[in-house]
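Peer 1: sequence and predicted model, in that order:
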Amino acid sequence: MLHRLLTVLFVLLLGHAAQAGPIRIKDLVEFDGVRGNDLVGYGLVVGLNGTGDGLRNAPFTEEIMSNILERLGVNVAGEQFRPRNVAAVIVTASLPPFARAGGQIDTTVSAIGDASSLLGGTLIMTPLNAADGQIYAVAQGTIIAGGASIEGDAAQVVQGVPTAGVIPSGARVEREVDFDFANLETIRLALRTPDFTTAGRIEQALNRNFGRGVARMLDAGTVALDIASTRQPSPAHALARVENILVEPERRARVVVDQRSGTIVMGEDVRISRVAVSQGNLTLRIQEEPLVIQPNPFSDGEPIVVPRTEAAIEEEPGIGLAEVPDGTSLSEVIAGLNALGVAPRDMIDILKSIKAAGALHAEFVVR
């Protein structure tokens, strides 16, 4: 009864979502050139409470620690040290578009050795490089780890992932990405979900809003915007007006199922052709009940174990043979399957079989 109620509620929510109305262009597209850049660096975390790398198992930690100390004027050549309060880490960050020198961005720190926790550690100055090999930011600061670890003599309890953490505003931008945005003559709008109908609606909405032909659909995923035709002072002014124009996107019929959790998500455009459905379950039961025969008293015999196996096959009553009429909508399909008492996991198998029969007219995604 509970899963029926949840499914019906979900269908009602889908119905309200379908009537939500148009969506802003800024939520449907990416503006060509207005993008972030991934950064990565290799650094050292210090100040750990005995939870760092074992230098015998992670020699790269000793190497980077020696390099840092030598840059600070400490000669450690030929010295052997085995501290447990340092850990080698990979530092990642994303440089947002139009980031300026001196700005700060968040960073993520992850251990790459055998450190058990980064709690309480401090990241030493770490250069962050982009794909072109240039340094665009430098990270440093105290790590906020997302877990906890408690270890005793005979047991250990770990909650979350203490070997990874973040440093809010932990990197400072040192180099800007060269991008002459102010002198662009044309900007392409890249749809996050390519669709010819949606791209055509974006083109029509832009031309209607500006009162002239300022946009042209190039393909299912691209709409070109002529900046000069918008008669705006700059490309920034043009995009500020464009991104808030409302467009109703076209959605593809799609069914998404998660077999691990038994979750089913279907769009309102899903349709099913006329098909008959029958479903039932077989249960095999095998039980071992060995019989032990003891020898007579005061005899030299040995106990004998006689194997005894009891096997049975049980067939649970199925839903019978049910007919699904042609052109059935999502709400009708769910209501029919619920009326037949189909569990969510059985419903996944039924939908897969209907798709295999060619009667489910939607993209079927299994996760």
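Peer 2: Alright, I've got the coordinates. Numbering: from 1, shown residues only.

Peer 1: rest of the way, CA atoms for contacts and neighbours
Peer 2: Will do.

Peer 1: run the chain-centre distance for the helix ranked longest in the chain.
Peer 2: Under DSSP state H, the helix in the chain containing the largest number of residues is helix 2-18. Counting by CA atoms, centre = their mean, to the nearest Å, helix 2-18 is centred 24 Å from the centre of its parent chain.

Peer 1: same question for stretch 203-217.
Peer 2: Centroid separation for stretch 203-217 versus its chain: 35 Å, with CA atoms, centre = their mean.

Peer 1: one more: stretch 329-349?
Peer 2: Distance, centroid of stretch 329-349 to centroid of chain: 28 Å (CA atoms, centre = their mean).

Peer 1: one more structure, for comparison:
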Amino acid sequence: MYIVKKRQKLESKKLIRGLSAFLSCLLFVISSACALSSDSITSALRQARVKDISSIEGIRDNQLVGYGIVVGLQGTGDSQQTTFPAQTLASTLLRMGVSVPASAIRVQNLAAVFVAATLPPFARPGTKLDITVSSAGDARSLEGGLLLMTPLYGSDGKIYAQAQGPLVVGGYSINVNGNSKQYNHPNTARVPFGAMVERGVPLDLEGKKQFSLLLNEADFRTAEAMALAINQSLGRPAAHVLDSRRIDLLVAADEEIPALLAQVESIEVPVFPRAKVVVNERTGTVVIGGTVVLQPVSILHGGLAVNVVSEFQVSQPNALSSGGTTQVVQQTRIDAQDKPVNRIELKQGATVDDLVRSLQTIGASARDVISILQAMKSAGALEAEIEVL
């Protein structure tokens, strides 16, 4: 009797061990599946750095603009009909002690230009900037020209930089005996490091207790994800979402601001972009985002082509006839052709790739694609925002 009970105990212990081993294996499989699913979801999200999808309020570029003259052109400058280049040259010579009336100036190797530059944040006196020079008159080309010293002004009317230097033109224009050939736009040129900063925009970070991050594309979900990622990286509740574009960042006591901003800008956060279709009707370009959702829809697309042809025929009088004259008679012919209707059917789960392939199959042009997309949006079959450039 004792032996039988002992065997039963041993068998029950083996059964318990087997069940525990089975449960542990089951838990391991479930945890692995959950980890795989979470990894797949995480990898499916679009990741981007904070510095690529947002900017810091107050740390920004500033636009500069100026007016000057370009000299040294080989007869391709402004004509005499453009009066202000001569006036500019006369005032420039007057500052140098040469008094010449503007009406007496007859030169074609100079051109009046506008100079544009961008002043980056934290720029100090002596920093060099790239500038863009564009003709303001009727000059044919700026090739070989030299920009004379030109002050660059900010929006407040103050001078922030001085520009001067030889122009780099990415094109040319040749006119010989009435024949012309042009490549690119020779009326616009660049001067690498052609401007030198004379006055910087003061921006002191010392002592600031708070900064604001501004999203390039307003989105509440992205803003919440960014604040959560920043707080996890810093280990403290430093970021707080105010709206769909602005996230406030608090600076801790005795914390170095440049190091804090460098750490925050390098954090990768999930991005949830809007579903958007971008259409450029001038060039016929259509860009469809990967997050665009299509609903089941049937599309019937046809067209009507109208062709108007005018021909000129010569009508002559019969031989030996009197009083007849030769006349040119215009003959107009109108041809109308109704193109057959093409059908596209998108079923449940159709993707953007299916739509593009179907449109290519029926031979739809870019203009047809734009019309079809707008009609699909009106019918509720295109769950995306259409932006027309």
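Peer 2: Here it is on my side, so go on. Every value quoted in this text rests on a predicted model; they were computed, and no experiment measured them.

Peer 1: quick one: what's aligned to residue 163 of structure 2 in structure 1?
Peer 2: In structure 1, the residue paired with residue 163 of structure 2 according to TM-score structural alignment is residue 139.

Peer 1: neighbours around residue 14 of structure 1, how many?
Peer 2: 18 (other CA atoms under 10 Å).

Peer 1: that one reaches residue 267, doesn't it?
Peer 2: Yes. With contacts counted by CA atoms under 8 Å, residue 14 of structure 1 reaches residue 267, the gap being 7.4 Å.

Peer 1: and what about the closest residue to residue 162 of structure 2 other than its chain neighbours, helix, strand or coil?
Peer 2: Setting aside the residues directly before and after it, residue 162 of structure 2 is nearest to residue 151 in space (CA to CA, 6 or more residues apart in numbering), at 4.6 Å. With DSSP: H, G, I helix; E, B strand; the rest coil as the basis, residue 151 of structure 2 sits in strand.

Peer 1: which residues touch the aligned residue in structure 1 for residue 151 of structure 2?
Peer 2: Here residue 151 of structure 2 is matched to residue 127 in structure 1, going by TM-score structural alignment. Residues in contact with residue 127 of structure 1 (CA atoms under 8 Å, 6 or more residues apart in numbering) are 41, 42, 135, 136, 137, 138, 139.

Peer 1: which among those gets closest to residue 321 of structure 1?
Peer 2: Nearest to residue 321 of structure 1 among these, counting by CA to CA, is residue 41 at 61.2 Å.

Peer 1: and the host helix or strand of residue 33 of structure 2, how far from the chain's centre?
Peer 2: Secondary structure from DSSP states H and E places residue 33 of structure 2 in helix 2-44. Centroid displacement of helix 2-44 of structure 2 relative to its chain, using CA atoms, centre = their mean, is 55 Å.

Peer 1: and what of stretch 47-56 of structure 2?
Peer 2: Counting by CA atoms, centre = their mean, stretch 47-56 of structure 2 is centred 16 Å from the centre of its parent chain.

Peer 1: can I get the contacts of residue 127 of structure 1 in JSON lines including secondary structure?
Peer 2: As requested, the contacts of residue 127 of structure 1 are exported to JSON lines (three-state DSSP):
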{"residue": "41", "secondary structure": "strand"}
{"residue": "42", "secondary structure": "strand"}
{"residue": "135", "secondary structure": "strand"}
{"residue": "136", "secondary structure": "strand"}
{"residue": "137", "secondary structure": "strand"}
{"residue": "138", "secondary structure": "strand"}
{"residue": "139", "secondary structure": "strand"}
